[in-house]
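Trainee: model this:
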Amino acid sequence: MLTGHEFEEAIVGFKAYLINQEDGKVVSRFVDMDESQLDSGEVTIAVTHSSINYKDALAATGAGRIIRRFPCIGGIDLAGRVTASADSRFKPGDEVLATSYDIGVAHHGGYAEMARLPADWVVKLPAGLSLHDAMALGTAGFTAALAVVRMEHDGLTPDKGPVVVSGATGGVGSIAIEILAKRGYHVVALTGKEAESDYLKGLGAREVLLRQSLDLAKIKPLGKETWAGAVDNLGGDVLAWMASTMKVGGALASIGLAASFSLNTTVMPFILRGVSLLGIDSVNCPMAQRAEVWRHLATDMHPADLTSGAAQMVRDIAFADLPAAFDDYIQGRIKGRVVVNVAA
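Mentor: Okay, here's the model as predicted:
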């Protein structure tokens, strides 16, 4: 197997999954490219693994207006080995990962055998993580861990009460449940998928609350105090319900908008119960905090189910099988995480 400069010199072309626009429609396909077609940046990487996020599925299928520049190689996450670097922080052979920023939306991303990125977007793989595990986590795991870090910084501790997680079967939700459970929290998984109750309990959820059991048409400004913490992936009425049912001093992390980007609520939970609404932005997170969160994911927040475990949270697919996987995300059939073995 070639490594370092030998690997760099051997590569002439590479395979990529390119998202383009033709006659006003988004069209995605595998293409052959060469290094001259990569975007600018100081660090060139031989990509070994990527992952699939809901955002990736929206971008590749055109179901969401995600891509800001055509053509663009998809994949907002990538991990691999440095083949060339103009930045002294990285050298050929270094194992690295990168998520977010403009990757996969306005800068060629992780669905390719090679990538070139600005050095300020690249994180050295922390000890305790493999390249595969880094992508089993990816943006979803980073976002979940960032939410927990923010909530605990706000004062959340296991003794203060239960934590509810919506969108529980998705990537962020699944990893958030396992991280929280590992840290001793009483986790309640909120889901619309009753059939996945065993999966959620396998991740560490103490209880499973069905979304259809909630009367979201009648959300009180202040409901029964229930949650010390909450992680919301949905937005809309679910987020409003969570806000109304938080305990005094509760921390509510807003992560996603899978249901709606709107929020119809009142100021009462925030001024009468001191609830904190924490916006979790994984894209623009400063590098110092980004590296620290990844250190947590390699140590005290490392989920056990990345490679094994009863819940079977992670599924691997071949690079060639990538296009067929997107529909499960669009149709809401996915659970856990999917790792794309780019170099296999």
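
Trainee: use CA for all of it now, contacts and neighbours both
Mentor: Will do.

Trainee: For Met192, give me its contacts.
Mentor: Just so we're on the same page, residue 192 is Gly rather than Met. Contacts for Gly192 (C-alpha atoms under 8 Å, 6 or more residues apart in numbering) come out as 210-212.

Trainee: and Gln212, which of the three is it?
Mentor: Put simply, Gln212 is helix when judged by DSSP: H, G, I helix; E, B strand; the rest coil.

Trainee: Contacts only, for it.
Mentor: By C-alpha under 8 Å, 6+ apart, the residues touching Gln212 are Gly192.

Trainee: Go through the contacts of Gly192 and say which is closest to Ala60.
Mentor: Closest approach to Ala60 among those (C-alpha to C-alpha): Arg211, at 29.0 Å.

Trainee: Chain neighbours aside, what residue packs nearest to that closest one?
Mentor: Distance criterion C-alpha to C-alpha, 6 or more residues apart in numbering; nearest residue to Arg211, sequence neighbours excluded, is Gly192 at 5.0 Å.

Trainee: chain center to stretch 180-197: distance?
Mentor: Offset of stretch 180-197 from its chain centre (C-alpha atoms, centre = their mean, to the nearest Å): 18 Å.

Trainee: What is the end-to-end distance of that stretch?
Mentor: One end of stretch 180-197 sits 17 Å from the other (C-alpha to C-alpha, to the nearest Å).

Trainee: Buried ones in it, by neighbour count?
Mentor: By neighbour count on 16 or more other C-alpha atoms under 10 Å, the buried set for stretch 180-197 is 180-182, 185-193, 196-197.

Trainee: and Ser166, what does it touch?
Mentor: 173, 189-191, 231-234.

Trainee: For it, which non-adjacent residue is spatially closest?
Mentor: Per C-alpha to C-alpha, 6+ apart, closest to Ser166 is Leu190, 4.6 Å.

Trainee: Distance check, the one you found against Pro286.
Mentor: Taking C-alpha to C-alpha, one finds Leu190 at 30 Å from Pro286.

Trainee: Would you mark the buried spots in stretch 271-284?
Mentor: Going by 16+ other C-alpha under 10 Å, stretch 271-284 has these buried residues: 273-278, 280, 282.

Trainee: Another sequence for comparison is provided below:
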Amino acid sequence: MTDSFKAFVVDEDSEGTISQSVRDWPIDKLPDHEVLVRVHYSSLNYKDALSATGNKGVTKTYPHVPGIDAAGIIESPGDSTFDEGDKVLVTGYDLGQNTFGGFGQYIRVPANWIVPLPDNLSLRDSMIIGTAGFTASIGVHHLRHNNITPDDGSILVTGGTGGVGTMAVSILSALDYKVTAATGKLDQSSFLKNLGAASVIHRDEVQDESSKPLLSSRWAGVIDTVGGIMLDTALRQTQHNGTVACCGNVLGHELHTNVYPFILRGINLAGMDSGNCLMELRKKLWNKLASSWKPQNLESLSHECSLESIQEEITKILEGQQVGRVLVKLPD
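Mentor: Prediction:
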């Protein structure tokens, strides 16, 4: 076994200045968990960008290796029920937050964080999907659990060009839903339509700041990735017995709304917590993502980067310039 491995390491000096570098990291400094996994692929998420720039709400102590997603092969199973050579993936829990994550060639994690790689899904494709696709699948699960069908009307996806948004558009269109994608990047309309969006609208069309308790019904369901005024507006525009699933707070963590969407239209508001999703549902959704829910056009909605080029991708995501998914390929 190797003594060290390549990793994207974030440091904090005595004055609180954050820096990043790709360097060797001792394998014996990984956390003391059961299972050692050789990472082949990871992906870049907004939470990784926060961790890499010193956000203490995500990562409390440094040096640290971000990467809330990882897919690879078990090198040492410890006392777990896994075997050496098993293909697996890990998303969420504490990976990449305060436990060294997927931006390194190795991770050591608890066995109960690990999902066996489903049949018909490659390690590479699993990380193009990653936390973003898994989060989107929870939203789709809420829609279907509440009997929202393609015949009920259009599904709104906010933050359409982001990671969760693009995945939601692709999954829903694969399931024959009519999807309306809302975005501030109308120059990406062709990209979204190639993913399956039936229509693309500017995000301003889903930001009503009036005091009206209800608005005209437009959506059978909503997958909201941005929160704030857009979530409030979407709730007031959702039709009777519709479902709104939410996961983001880019437009703010506070929700200013009223009870009328709930008591006059029977709206369901559902949260999408991918980090701590129960393992039974987690495995069920990953198996769906490997089969009937598999996002279409995976390669076209992603691009690949190396450890050395992660920093420029982090800058893009923090500036709101990132489109689609960023796949991180670890060195062989």
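
Trainee: In helices only, show me the buried residues of stretch 180-197 of structure 1.
Mentor: The members of these that map onto helices under DSSP state H are 180-182, 197.

Trainee: want to throw the residues you listed into TSV with distance to Leu306 of structure 1?
Mentor: Formatted as TSV, these follow (distance: C-alpha to C-alpha, whole Å):
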residue	distance to Leu306 of structure 1
Leu180	15
Ala181	15
Lys182	14
Ser197	19
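
Trainee: These: which two are farthest apart?
Mentor: Lys182 and Ser197 (18.4 Å).

Trainee: coming back round to it: looking at the buried residues of stretch 180-197 of structure 1, which one is closest to Asp328 of structure 1?
Mentor: Nearest to Asp328 of structure 1, judged by C-alpha to C-alpha, of those is Lys193 at 14.4 Å.

Trainee: Against Gln20 of structure 2, how distant is the aligned residue in structure 2 for that closest one?
Mentor: In structure 2, Lys193 of structure 1 lines up with Lys185, judged by TM-score structural alignment. Relative to Gln20 of structure 2, Lys185 of structure 2 is positioned 30 Å away (C-alpha to C-alpha).

Trainee: Count the neighbours of Gln21 of structure 1 for me.
Mentor: 15 (other C-alpha atoms under 10 Å).

Trainee: That one touches Pro71, doesn't it?
Mentor: Yes - contact criterion C-alpha atoms under 8 Å: Gln21 of structure 1 and Pro71 qualify, at 7.1 Å.

Trainee: Can you classify the spatially most central residue of structure 2 as helix, strand or coil?
Mentor: By C-alpha atoms, centre = their mean, structure 2 has its centre lying nearest to Ala132, at 2.0 Å. Under three-state DSSP, Ala132 of structure 2 falls in the helix class.

Trainee: which residues touch the counterpart of it in structure 1?
Mentor: Per TM-score structural alignment, the equivalent position to Ala132 of structure 2 in structure 1 is Ala140. Applying C-alpha under 8 Å, 6+ apart, we find Ala140 of structure 1 in contact with 53, 171-172, 175.

Trainee: any idea how far Arg206 of structure 1 is from Ala140 of structure 1?
Mentor: Using C-alpha to C-alpha, we find Ala140 of structure 1 at a distance of 22 Å from Arg206 of structure 1.

Trainee: ditto for Ala304 of structure 1
Mentor: In terms of C-alpha to C-alpha, Ala304 of structure 1 sits 17 Å off from Arg206 of structure 1.

Trainee: what's the answer for Arg89 of structure 1, then?
Mentor: On the measure of C-alpha to C-alpha, Arg89 of structure 1 and Arg206 of structure 1 end up 43 Å apart.

Trainee: Between the two, which is the more surrounded one?
Mentor: Arg206 (16 against 13).

Trainee: what residue of structure 2 matches up with that one?
Mentor: Per TM-score structural alignment, Arg206 of structure 1 is aligned with Ala198.

Trainee: That match contacts Lys178, correct?
Mentor: Yes - using C-alpha under 8 Å, Ala198 of structure 2 makes contact with Lys178 at a distance of 5.9 Å.

Trainee: out of everything not next to it in sequence, what's closest to the counterpart of Ser154 of structure 2 in structure 1?
Mentor: When structure 1 is aligned by TM-score structural alignment, Ser154 of structure 2 is paired with Pro162. Spatial nearest neighbour of Pro162 of structure 1, chain neighbours left out: His186 (4.8 Å); criterion: C-alpha to C-alpha, 6+ apart.

Trainee: Enumerate every residue touching the one you found.
Mentor: Contacts of His186 of structure 1 (C-alpha under 8 Å, 6+ apart): 158, 161-163, 180, 205-206.

Trainee: OK, contacts around Leu306 of structure 1?
Mentor: Going by C-alpha under 8 Å, 6+ apart, Leu306 of structure 1 touches 133, 136-137, 312-314.

Trainee: Okay, and which of the residues you listed map to strands?
Mentor: Per DSSP state E, strands hold the following members of those: Val314.

Trainee: Could you save the contacts of Leu306 of structure 1 as TSV and add columns showing distance to Arg81 of structure 1 and neighbour count?
Mentor: What follows is the contacts of Leu306 of structure 1, written out as TSV (distance: C-alpha to C-alpha, whole Å; neighbours: other C-alpha atoms under 10 Å):
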residue	distance to Arg81 of structure 1	neighbour count
Asp133	14	20
Ala136	17	30
Leu137	18	29
Gln312	27	16
Met313	25	26
Val314	22	20
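
Trainee: Columns distance to Met33 of structure 1 on top of the contacts of Leu306 of structure 1, output as a markdown table?
Mentor: What follows is those, written out as a markdown table (distance: C-alpha to C-alpha, whole Å):
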| residue | distance to Met33 of structure 1 |
| --- | --- |
| Asp133 | 27 |
| Ala136 | 26 |
| Leu137 | 28 |
| Gln312 | 35 |
| Met313 | 33 |
| Val314 | 30 |
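
Trainee: Stretch 267-284 of structure 1 maps to which residues in structure 2?
Mentor: The aligned range for stretch 267-284 of structure 1 is 259-276, by TM-score structural alignment.

Trainee: Out of the buried residues of stretch 180-197 of structure 1, which comes closest to Ala298 of structure 1?
Mentor: Of the buried residues of stretch 180-197 of structure 1, the one sitting nearest to Ala298 of structure 1 (C-alpha to C-alpha) turns out to be Lys182, at 13.5 Å.

Trainee: What residue in structure 2 is paired with the closest one?
Mentor: By TM-score structural alignment, Lys182 of structure 1 lines up with Ala174.

Trainee: any idea how far Ser291 of structure 2 is from that match?
Mentor: In terms of C-alpha to C-alpha, Ala174 of structure 2 sits 11 Å off from Ser291 of structure 2.
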